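Colleague: Generate a structure from the sequence data that follows.
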Amino acid sequence: MMKELENMIYTVHKEHLIQLAKKYGTPLYVYDSFKIKKQYIKMIKAFSGIKNIIINYACKANTNLNILKFLQKLGSGLDTVSIQEVELGLKAGFHPKKIIFTPNCVSIQEVKKAVNLGVRINLDNLSVLEQFGECYPDYSIGIRINPHIMAGGNYKISVGHIDSKFGISYYQIPHMKRILKNTGLKIEGLHMHTGSDISDIKSFLEGAKILFKTAIDFPNIDYIDFGSGFKVPYTKNDIKTDLTSLSKEITEKFKDFCTSYGHQITLIFEPGKFLVSESGYFLVSVNVIKHTTSTVFAGVDSGFNHFIRPMFYDAYHYIENISNPNGRFRFYTVVGYICESDTFGFNRKITEIREGDILCLKNAGAYCFSMSSNYNSRYRPSEIMILNGKDFIIRKRETMQDILRNIVEIDI
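Modeller: Just a heads-up that it's a prediction; the model follows:
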């Protein structure tokens, strides 16, 4: 089954997406479970040379409960960054020990809630580490190290450099050791994550070198967690992380480390975008075509309140007119209906767009709905999952009742 999935060519037909847009309305997120499964198996297969390997889905990419349940059924663990994500993971059926909680800049109170839920914990702050050691000296934890590596698609998604708020600097290891000695706290693992959309495998290998060097000073750890950051292609010829070369290098170096370390430990990866990004399609309807002196705008029934990555990260998402695929190509700037600068794609070559057409934005499975909002008091869209060839609604479209749910009216 694994080999069969690896060799299959994955496609979602435009006609099917148009049918879904008509059936459920737009804007609409569509996720294909087959692609998620294929990506998960690809990851497992790539590192099959390592005896103890765990894949933890970084659920901040997409926290829909049904996607969590699907990955849990595949055998995945879960990477979480908030106590709410921990609770979602438990509701999805993950065993507490298959959930790792790696928060940043949270209070000790939130960390205490994670202890009460029995999940594994990575800490990345010396102050919280000291407080934790005083409260729970017998609760083994992991430590997130900042390796001082600049990696990622751009500065906003680079989180392992010297000025990052994430992780304990590896120059602060002596301070960390002193806290461990003073509190008696035990370390069960070391963690690192340097960024997202990393195409150069040298960044991963440089980080591995630092983690292996650090781990030698901690003789009783159970795991090393490399985080993730694998780049997925956003266009047909886009570069991506060379998983084959990376896995070969990491497998060899990890085996050498375990030999010198004296016993086998577990290697953990935490892919989010790699698992779910390419499974997602965002469907929008064209409200208006607007000509100015220099630009042709295609205005759609959505905005950065639903799909913020282009505005927030300058991220590129391929845009296709699936309802007029054979039209002649023209150049459009695709914009939303939010009362701000709100651009999905600037000066894109797209087949002729007419009012009422359905546009599809690709790579919409990660960091899209999960970062959506009700800005301009707009409703958040529906989410659909394709499972075993059938489509299921996995999140209903919001209504005014949802907007007003937590409002408390007072007499004015």
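
Colleague: When you work out contacts or count neighbours from here on, use the C-alpha atoms and nothing else.
Modeller: Fine.

Colleague: And the helices in the stretch 101-250 of the chain?
Modeller: Per DSSP state H, counting those that start in this stretch, the stretch 101-250 of the chain carries helices over the ranges 108-117, 126-135, 173-183, 201-215, 243-261.

Colleague: Distance of the nearest residue to residue 304 once chain neighbours are set aside relative to residue 288?
Modeller: In space, and not counting its chain neighbours, residue 304 is closest to residue 342: 6.1 Å by CA to CA, 6 or more residues apart in numbering. Note on residue 342: its distance to residue 288, by CA to CA, to the nearest Å, is 15 Å.

Colleague: now swap in residue 168 and tell me
Modeller: For residue 168, the distance to residue 288 - CA to CA - is 50 Å.

Colleague: between the two, who's got more neighbours?
Modeller: residue 168 (23 against 16; other CA atoms under 10 Å).

Colleague: and that one, what does it touch?
Modeller: Residues in contact with residue 168 (CA atoms under 8 Å, 6 or more residues apart in numbering) are 124-126, 143-146.

Colleague: ok, residues contacting stretch 130-140?
Modeller: Stretch 130-140 is touched from outside by 108, 179-180, 183-188, with contacts defined as CA under 8 Å, 6+ apart.

Colleague: just the buried members of these?
Modeller: Neighbour counting with 16 or more other CA atoms under 10 Å marks 179-180, 183, 185-188 as buried within these.

Colleague: from the middle of its chain, how far away would stretch 381-395 be?
Modeller: For stretch 381-395, the distance from its own C-alpha centre to the chain's C-alpha centre is 19 Å (CA atoms, centre = their mean, to the nearest Å).

Colleague: How about that stretch, which residues are buried there?
Modeller: Quick answer for stretch 381-395 (16+ other CA under 10 Å): 381-386, 394-395.

Colleague: To compare with the earlier structure, here is another sequence to fold:
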Amino acid sequence: MSQHLSNGYLAQLATEFGTPLYVYHAEKIKEQYAKLTTAFRNSNTVFFYACKALTNINILKYICSIGANVDCSSINEVKLALHAGFPSSRILYTSNGIAFSEIEEAVELGVIINVDSLSNLEKFGVKYGHSYPVGLRLRPNIMAGGNLKISTGHDKSKFGIPVDQIDRILELVSKYNIRISDLHIHTGSEIKDVEVFVKGIEVLFGLIPHFKHLEFIDLGGGFKVPYKDGDVSTDIDLLAEKVNESFAEHAIPGGKPLQVWFEPGKFLVSECGYLITQVNVMKETASTTFVSVNSGFNHLIRPMFYDSYHHIVNISNPEGAEKKYAVVGNICETDTFAWDRPLNEVREGDFLAFYNAGAYGFEMSSNFNSRYKPAEVLVLDGKAHLIRKRDQFEDLLRNQIEVL
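Modeller: Now for the predicted structure:
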């Protein structure tokens, strides 16, 4: 049964903890993880939570407790994962255009590492040779994802080593006797068509015979989650079926079974999260009625950054007559959350809840306009826990050095 928090409970949390407020429902994360493990129960598949979506230490601890591994995009995310209790063997660090010193630090911490450039692959070979296994992030030249901003596998993407540079890769691997343990691709986010993953597998199977120490195949993440009624999400059961079929159709050199990895981020935490705001001002104009809330793209940038849709509910007046509104923020920039959006009648002081706010919501927030970042609450086993305090004025001055 799908896990959702009721309007009444969300309104209660808004009153108790104040707004703007991020709320995360732990059991929804567990439900999403179960969808993955159930679908792939008959295959050798491991899931790494792409923690760039949401790194609150309590979320990381909870995800560790339900059995998922963790995928990190920076050395600091690696350190957060270790702090949360993940053993180094369950932490994957996929670098992207970073200084080699970060890779050296990751080796010292003992985590799994992917490199994404010929430059860092050569530096890795010079320093570590065969002594430490490493993975390759490859660019498969496949266009996928909801839009260009979240597509990462096409032929103009900065991510990964282009597969057409395989000869140069093999030269470096041979020259420095580098032990390549996994091949990694990630084509983008919001992927609805599971055939995208099949295409990725086809690319990788053309390369697998070149790497005799290979243990893992990493197909990245990008699973689509529904944002509104009628949205099609990634069919996880069909994906599992297609992946199993693809591996059954390809002989692995030497007969050694390869473990399959996926890196779901948004899929695990998007639907667990809500951003609750309060209506400051109603403004009637000739063209529309503006609903100005006590938040903006300083707290939820996705609508302005990605043109993303977030379902919005008036949790203070859920039975009110439906009208159309423009929902906007309170910062000194254009920060429109929704235009011409049907909502139950909105009044000043009402609480509005934004759904699908768990991924890249708080994580991308800022103190723009010198406004405070929101508090965060985790609902676990029916009990609400404050897991981050709301900013105070002192937080705006933290790390500043007054010299005048």
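
Colleague: next structured bit after the longest strand seen in structure 2?
Modeller: Counting residues, the longest strand found in structure 2 (DSSP state E) is strand 273-284. Moving toward the C-terminus from strand 273-284 of structure 2, the next helix or strand (DSSP states H and E) is strand 289-293.

Colleague: Residue range in structure 1 corresponding to that following strand, please.
Modeller: Under TM-score structural alignment, strand 289-293 of structure 2 corresponds to residues 296-300 of structure 1.

Colleague: Now that stretch on structure 2. Mean distance?
Modeller: Superposed on structure 2, stretch 296-300 of structure 1 shows a mean distance to its aligned partners of 0.4 Å (mean CA distance after the TM-score superposition for structure 1).

Colleague: what's that stretch in contact with?
Modeller: Stretch 296-300 of structure 1 is contacted by residues 284-291, 331-337, 353 when judged by CA under 8 Å, 6+ apart.

Colleague: now swap in stretch 308-319 of structure 1 and tell me
Modeller: Under the criterion CA under 8 Å, 6+ apart, residues 154, 156, 234-235, 304, 342-345, 348, 350, 359-363, 367-368, 371-372 lie in contact with stretch 308-319 of structure 1.

Colleague: rerun that using 10 Å as the cut-off
Modeller: 153-157, 233-236, 282-283, 303-304, 334, 341-346, 348-350, 359-364, 366-373 (CA atoms under 10 Å, 6 or more residues apart in numbering).

Colleague: taking these one by one, which sit in strands?
Modeller: Using DSSP E, the contacts of stretch 308-319 of structure 1 in strands are 282-283, 334, 343-346, 348-350, 359-361.

Colleague: Break down the stretch 51-200 of structure 1 into its strands, ranges please.
Modeller: 53-58, 77-80, 99-101, 120-123, 141-146, 168-169, 187-191 (DSSP state E, counting those that start in this stretch).

Colleague: Can you give me the stretch of structure 2 that the second one aligns onto?
Modeller: What it means is strand 77-80 of structure 1. So strand 77-80 of structure 1 sits over residues 69-72 in structure 2, by TM-score structural alignment.

Colleague: what do you get for the third one?
Modeller: On the basis of TM-score structural alignment, strand 99-101 of structure 1 is assigned to residues 91-93 in structure 2.

Colleague: what about that stretch, how far off from structure 1?
Modeller: Superposing on structure 1 and averaging over aligned pairs (mean CA distance after the TM-score superposition for structure 1), stretch 91-93 of structure 2 comes out at 0.5 Å.

Colleague: now that stretch: how far from the chain's centre is it?
Modeller: On CA atoms, centre = their mean, the centre of stretch 91-93 of structure 2 falls 14 Å from that of its chain.

Colleague: same deal with stretch 98-113 of structure 1?
Modeller: That offset, for stretch 98-113 of structure 1, works out to 18 Å (CA atoms, centre = their mean).

Colleague: Buried ones in it, by neighbour count?
Modeller: Going by neighbour count (16+ other CA under 10 Å), the buried part of stretch 98-113 of structure 1 is 98-104, 111.

Colleague: got the contact list for the aligned partner of residue 390 of structure 1 in structure 2?
Modeller: By TM-score structural alignment, residue 390 of structure 1 lines up with residue 383 in structure 2. Going by CA under 10 Å, 6+ apart, residue 383 of structure 2 touches 25, 377.

Colleague: thinking again about what came up before, aligned to the residue nearest to residue 304 of structure 1, what sits in structure 2?
Modeller: Checking TM-score structural alignment: residue 342 of structure 1 goes with residue 335.

Colleague: just to revisit the earlier point, ChimeraX command for the buried members of the ones in strands among the contacts of stretch 308-319 of structure 1?
Modeller: The buried subset of these, as determined by 16+ other CA under 10 Å, is captured in ChimeraX by this line:
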select :282,283,334,343,344,345,348,350,359,360,361
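
Colleague: tell me which of the ones in strands among the contacts of stretch 308-319 of structure 1 is nearest to residue 248 of structure 1?
Modeller: Nearest to residue 248 of structure 1 out of those is residue 361 (CA to CA; 33.5 Å).
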